[in-house]
Structures are given as structure tokens and as C-alpha cells.
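S.K.: Mind looking at a prediction? Sequence and model below.
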Amino acid sequence: MSGSLPAALCAVAAASVLGTATVAQRRGMDGDGSGHLVAGLVRSRWWWAGTAASVGGLGLQFLALAIGPLIVVQTVMAVSIVVTALAEAVLLRRRPTPRRWAGMALTAAGLAVVLLALAPSASSLVVVPSATSIIAVTAGALVVAAVAAWHARVAAAGGLALAAATGLGYGVTAIAQKTVGAELAHGPVAVLVHPALWAALTVGPLSVLLSQHALRRARSVATAVSVIVVIDPLVGLLAGTVWFGEHVVLTPWSASAAVAAGVAVVMGIVLSHTEGRPPETGRGSSGGVPAPGWAARAVA
């Protein structure tokens, strides 16, 4: 685990930048009440600032993936939960309630315990997924995105479905990014002919778009981020062990601790999602739930 420290620190920086960028983008959504997502975002300086910060955060995440295990990087990205809550308090002027703080802390702590219990380490050999595997997971992510978009049209809790699809999309994008980084060793031609690059360019922007809808539909930014950062590292855990040759410690103790921590993560999400709307102190409806039907009009 100590050999993964540079990657973990880089992932913390990436999570901090991305968490703040997410809230900046959400603030950019507040000024447009027309229900037309893209037109409103293009006119928002806050959204552009958040988008620029997101690019920097993704660059840091790519660097972390290049130097460390996928499992470590994607799990450490859970730091964005706390950063998002702090940024939400500053930029959206929404003070998190004790219940929400407890939920976010429980989620982040649970993910940290999972990481410590499983003690992931990188493979000594460079292993990457096959082209067929990349195509398969990309197709799966696209199908889930389509189902989430449909669910958002007909269900009141569509924000959670969109957040789940976003988490899966980010996980698949991380797989593709790490594969691209490995293929760079073989030259630019190898990168261009491998489907990982095109998977990242397809699923990545789609996941960003899904996240915009998820943030608008979710009860709070922190709630949506909690769902995203739970699914994202789970995808990393599976991909890291199955495709990238990364190792985890599987003993009765570590498995029990990981399962217990997983339960804590779920409880944390429930705590942060089931509370009532927190008191607002100066931004009107900035933290409220959008009007029903917004996502249906925006996705259409």
C-alpha cells in the first residue's frame, strides 16, 4: 500500500478539484429556469469555470491511474464527498445538517475501511483488458445510461438512477484511461487502434452529461456524489482484479471488514438522502429539487 502513496495523493488532489468543480457546475444551473439544460449551461460562467476545473481534475486522475492501482485511485476518489459538502456550503450557501454530515462521513469512512481491509496492490506486470472486454463494458455502460434516462422520465427518484449510471460510466472511463496509459508505452498508433481511447471519448462525455441531470434531479449535490463514488470504486475493484492483475487481501477478517464497511456505506447514503430539505440561507431555490418533468424535457 505504501508504494501506492503517490497515486493516492494524486487521487486526493483530483477528488478535491472535481468535487469543487461539481458544485460550481451546479451553481451554474441555478440561473436558468427555462428547463433547457444545454442553453442555460452555455450562458453560465460558473458552469464554464466548473468545467475547466473538471478538466484539470480529470488530468490529475489520469496521472494517478498511470502511476497506481485502479482500485486505490477510484476508492480514494471518495474524498470528493467531503469536498463537495464543503464547497456546497460555500458556493450554494447550504449548511449541511448534522444528519447529512453523519451520512457523508459514514460513506467516506466505509470506503476507506474497504481500502484498508483489502490492501490492494499493483501487479508487477503490465496487464490491460482485451479489446473485446473494453467494447463489452462500453456497450454495457451505454445500455445502463439509456435505462437511467428512461427511468428519469417516469420516476420521482430519477436522480439516483442517473447518479448510478454516472458512477458506472466514470468507472468504465477510468478503465479506459488506465488502458490508454498502458498502451502509450507501445506508441501513439497502438493507442489509436485500441478501442479504449474511443471508449473514453464516448463514455466520458456521456457520463458528464448524465452527472448534470443527476445533480439537477438529486435532493442534494452531496447525495448524488455519494452514489457516484460508491459505484465508481466498485467498478475499479472488479476491473483491477479481473483485468489489470491487481491483488487484494482476501481473508475471513478482511472480507468481513469489507462487507461491514459496505453496509456502512449504504447506511451513509440512506442518511444523506432521506432527510428533509436543509435550511437555505440566501440562494433561494438553489438547493431544491427541480420541478417534475425537467429531466424528461432535458434528455429528450
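M.R.: Sure thing, it's come through.
S.K.: CA atoms for contacts and neighbours, from now on please.
M.R.: Fine.
S.K.: So which residues make contact with stretch 215-228?
M.R.: Stretch 215-228 has contacts (Cα atoms under 8 Å, 6 or more residues apart in numbering) with 23, 26, 29, 78, 80-81, 84-85, 88, 104, 107, 157-160, 163-164, 166-168, 214, 269, 272-273, 277, 287-290, 295.
S.K.: Please pick the buried ones from these.
M.R.: By neighbour count, with 16 or more other Cα atoms under 10 Å, these hold 23, 26, 29, 78, 80-81, 84-85, 88, 104, 107, 158-160, 163-164, 166-168, 214, 269, 272-273, 287-288, 290, 295 as buried.
S.K.: List the ones among these that fall in helices.
M.R.: 23, 26, 29, 80-81, 84-85, 88, 104, 107, 158-160, 163-164, 166-168, 214, 269, 272-273, 295 (DSSP state H).
S.K.: Identify the residues contacting stretch 31-44?
M.R.: G28, M29, W47, W48, W294, R297, A298.
S.K.: How about it, which residues are buried there?
M.R.: Here stretch 31-44 shows G35, L37, G40, L41, S44 as buried, counting by 16+ other Cα under 10 Å.
S.K.: take a look at this one as well, against the first:
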Amino acid sequence: MEWVASHAFAIGSALLAAFFAAVGIVVRQRAIQAEAGHLEGAGAIVTSWVRQPSWWAGTLGAIGGYVFQALALAHGSLLLVQPLLVSSLLFVLPLGARFSHQHVRGRDWGWALLLTAALTVFVLVGQPREGHYRPPVPAWTVALIGSAPVVIVCVLAARRTIGRTRAMLLATAVAVLLGMIAVLTKVSTHRLAVHGWHGLLTVPAPYLLVALAVAVTVLQQSAFHAGALQASVPIMLVGEPVVAVLLGVVVLGEHLVVRGPGAVILVLAVAAMTAATIALGRDSASAATQSVGETAAVG
């Protein structure tokens, strides 16, 4: 329990980040899908986002989620914070039901309980440890070189497709970019703690963060607009922590403390987390799509 106590701030901040991220997901999904039902042409829909107060409210929620994510990463490793962000689905369920005036199904609560248990086991058994984070420039350089080609291929392929396939390709690009943002945030917070604001502003990491944030916003909204939320949401929510964890291990040298049978337990926990996240992502996306359809029909 000593390890848990020493990482309590990072865990609490990560859970708050998950909550605000869930608010952003639910509100922006409804705003974008509702607008898509009334407008023709992607250009008209994209320009309509900034005129919707609800979209801005969802964006503010997402920004709040990132602020708490940055606080969590300043006090904990990517291997600790990113899996905890998957718990946003636990908040998406009641929030989505509230907005759509529906009830959460028993099956969804079952998946939610499994996800909660798996996350708890992952944190307690794995006890993620910090990496070296030195030097920061090679870290973000390696992350960029390894991730950029995947994003480019997905975006170019998405331009030639429509519907579910387009949503999946854009969601994959979003997941990779969000994983990169997590790595750059970790590098930036470490740089700030060690070298101060001057040291942070003299490296490319914070400027790359701004550029990637803009790209993620556009691609994420485009994936939502594609209509197949059941295809895009699970990929984003599962892909982001997978990419961030892989980069954290390979690039930043983070690791888990696993001994004896703990390795088997950890594998089972990760498998349960993945299954629950995919199931909850599909169900929440399906509920959001149904809710928007009912709203459009009433209108």
C-alpha cells in the first residue's frame, strides 16, 4: 500500500482526467452527430462546429481532461496514467444515459464492473515505475518517427473511403496521435520540473503538442462525423493507451514490477480491460447514435 499512497495524486488526477474526457466525448458526439443530420457536405458541417455552444462545452471538457492528464503524468508514469484513462467509459455510461433519457443496461454495468476490477488489479499488481526521460529530444524524435507514417497512411486511406471504414481509419490516426501527445506531455512535464519554463520552451516538445492537439481535434471530429461511432470510439479508447504504453516502454524506459504469478494475473487483467473497453465503447457509441437519431426524428 506504500506504493499506492505515494502515487495517490497521480491516480486521482488520472481519474479526474477520465471524467472530464467522458464529458467531452458525450457532449461533442451529440453536437456533431446532430449537426450531421441537418447539413449536407463535410465542409458545411466542419464550419458549423465553432458555432455550436454545445461543441464548445464538450471541447472545454476535453481540455479539462487534458489538464488533469498532464498533472497525473507529472506525478506518475505513462504505464500508470494511460490505462486509468480508459475508466472514462465508466463515466460515459451514466452521462450518455442522462443526456439520452435512457437507462444503463445490466450488461453494460457488468462490463463496467469488470473494467474497474481489471484496472485495479493492473495498478496494484503491475505497480508501474517511472522511466529515465533522458534525454528528451531523442524521446520525442523517436516517437514522431515511429508514429507519423501510421497517421499519414491512415489519413490518406480515409480520404478514399466512406462510412465505417473511414471512421475506423481516422480513429486509428487519432489513437496514435493521442498516444504521442501523452508521451510529449510526459516529456514536457519532466522537462518543466527539472529545467523550469525556460528549459521547457527551448525544446520542440511543447510546440509539437500544440500542433498535434489541433490535428487531433480535426481528425476526431471527422471520425465522429463519419457516423459509425461504434467503429471509432472503441479504437480511440483502446488504441490511445496501447500506443502510449508502448512508447513509454520503448522510448522512455518505463516498466512494471511483476514477480512470480503476478505476470499471469497481469496478462489476464490486460485482456479483461481490453474486452470490457471494446464492449463498452461499442455500446456507448450505439446508444449515442440511437439518441441522436431519435432527437433528429423529433425535430
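M.R.: Done, it's in. Everything numeric in this text was worked out from a predicted model, so none of it was measured.
S.K.: quick revisit: narrow the contacts of stretch 31-44 of structure 1 to just the buried residues.
M.R.: G28, M29, W47, W48, W294.
S.K.: residues contacting the second one?
M.R.: Translated: M29 of structure 1. By Cα under 8 Å, 6+ apart, the residues touching M29 of structure 1 are L37, G40, L41, S44, W47, R216.
S.K.: Please, where are all the strands along the stretch 201-300 of structure 1?
M.R.: Secondary structure of the stretch 201-300 of structure 1 (DSSP state E, counting those that start in this stretch): no strands located.
S.K.: do you know how far the spatially closest residue to V104 of structure 2 that is not a sequence neighbour is from V27 of structure 2?
M.R.: The spatially closest residue to V104 of structure 2, leaving aside those adjacent along the chain, is A97, at 6.2 Å (Cα to Cα, 6 or more residues apart in numbering). Distance, A97 of structure 2 to V27 of structure 2, by Cα to Cα, to the nearest Å: 12 Å.
S.K.: Report all helices and strands that whichever strand or helix holds R107 of structure 2 contacts.
M.R.: Assigned by DSSP states H and E, R107 of structure 2 falls within helix 106-126. Identification of packing neighbours for helix 106-126 of structure 2 by 3 or more Cα pairs under 8 Å, 6 or more residues apart in numbering; DSSP states H and E yields helix 78-85, helix 88-100, helix 262-298.
S.K.: Which residue in structure 1 occupies the aligned position of G12 of structure 2?
M.R.: The pairwise alignment with structure 1 assigns G12 of structure 2 to L9, based on TM-score structural alignment.
S.K.: Just the buried positions in the helix or strand where its match lies, please.
M.R.: Per DSSP H and E: L9 of structure 1 is located in helix 5-29. Neighbour counts over helix 5-29 of structure 1 (16+ other Cα under 10 Å) mark 7-8, 10-29 as buried.
S.K.: Ok, stretch 252-266 of structure 2 next?
M.R.: Those would be L252, G253, E254, H255, L256, I265, L266, for stretch 252-266 of structure 2 by 16+ other Cα under 10 Å.
S.K.: Please tell me how far the closest residue to G245 of structure 1 other than its chain neighbours sits from V113 of structure 1.
M.R.: Nearest residue to G245 of structure 1, sequence neighbours excluded (Cα to Cα, 6+ apart): S123, at 5.2 Å. Using Cα to Cα, S123 of structure 1 is found at 22 Å from V113 of structure 1.
S.K.: The two: which is more packed in?
M.R.: V113 (20 against 15; other Cα atoms under 10 Å).
S.K.: Quick check: the aligned residue for the more buried one in structure 2?
M.R.: Checking TM-score structural alignment: V113 of structure 1 goes with V121.
S.K.: which residue ranges form the helices in the stretch 101-250 of structure 2?
M.R.: 106-126, 136-158, 163-201, 205-225, 229-250 (DSSP state H, counting those that start in this stretch).
S.K.: Could you say which of those helices is packed most deeply?
M.R.: helix 229-250 (a mean of 24; mean count of other Cα atoms under 10 Å).
S.K.: Run the angle between it and helix 262-298 for me.
M.R.: Angle of helix 229-250 of structure 2 versus helix 262-298, following axes from the mean of the first three to the mean of the last three Cα atoms, to 10 degrees, is 150 degrees.
S.K.: Pull the number of nearby residues for V259 of structure 1.
M.R.: Around V259 of structure 1 there are 16 residues (other Cα under 10 Å).
S.K.: The one 5 residues further on now?
M.R.: By the criterion of other Cα under 10 Å, A264 of structure 1 has 21 neighbours.
S.K.: Quick check: closest non-adjacent residue to it.
M.R.: Leaving aside its sequence neighbours, A264 of structure 1 sits nearest to G110 (Cα to Cα, 6+ apart; 5.5 Å).
S.K.: hang on, the earlier thing: contacts for the helix holding R107 of structure 2?
M.R.: Residues contacting helix 106-126 of structure 2 (Cα under 8 Å, 6+ apart): 4, 80, 83-84, 87, 89-90, 93, 256-258, 262, 265-266, 269-270, 272-273, 276-277, 279-280, 283.
S.K.: try it again with 7 Å
M.R.: Under the criterion Cα atoms under 7 Å, 6 or more residues apart in numbering, residues 80, 84, 90, 256-258, 262, 266, 269-270, 272-273, 276, 280 lie in contact with helix 106-126 of structure 2.
S.K.: Next, the angle from it to helix 88-100.
M.R.: Helix 106-126 of structure 2 runs at 160 degrees relative to helix 88-100, counting by the same axes, to 10 degrees.
S.K.: With structure 1 overlaid, report how far helix 106-126 of structure 2 is off on average.
M.R.: When structure 1 is superposed, helix 106-126 of structure 2 averages 4.0 Å from its matched positions, counting by mean Cα distance after the TM-score superposition for structure 1.
S.K.: how distant is that helix from the center of its chain?
M.R.: 17 Å (Cα atoms, centre = their mean, to the nearest Å).
S.K.: Could you do stretch 43-50 of structure 1 as well?
M.R.: Worked out by Cα atoms, centre = their mean, stretch 43-50 of structure 1 lies 20 Å from the chain centre.
S.K.: still on that earlier bit, list the contacts for the residue nearest to G245 of structure 1?
M.R.: With Cα under 7 Å, 6+ apart, S123 of structure 1 has these contacts: G245, E246, H247.
S.K.: Need those residues in JSON lines (columns: distance to L209 of structure 1).
M.R.: Output for those, formatted as JSON lines (distance: Cα to Cα, whole Å):
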{"residue": "G245", "distance to L209 of structure 1": "31"}
{"residue": "E246", "distance to L209 of structure 1": "31"}
{"residue": "H247", "distance to L209 of structure 1": "33"}
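S.K.: which one of those sits closest to G236 of structure 1?
M.R.: Checking the contacts of S123 of structure 1 against G236 of structure 1 by Cα to Cα gives E246 as the nearest, at 10.3 Å.
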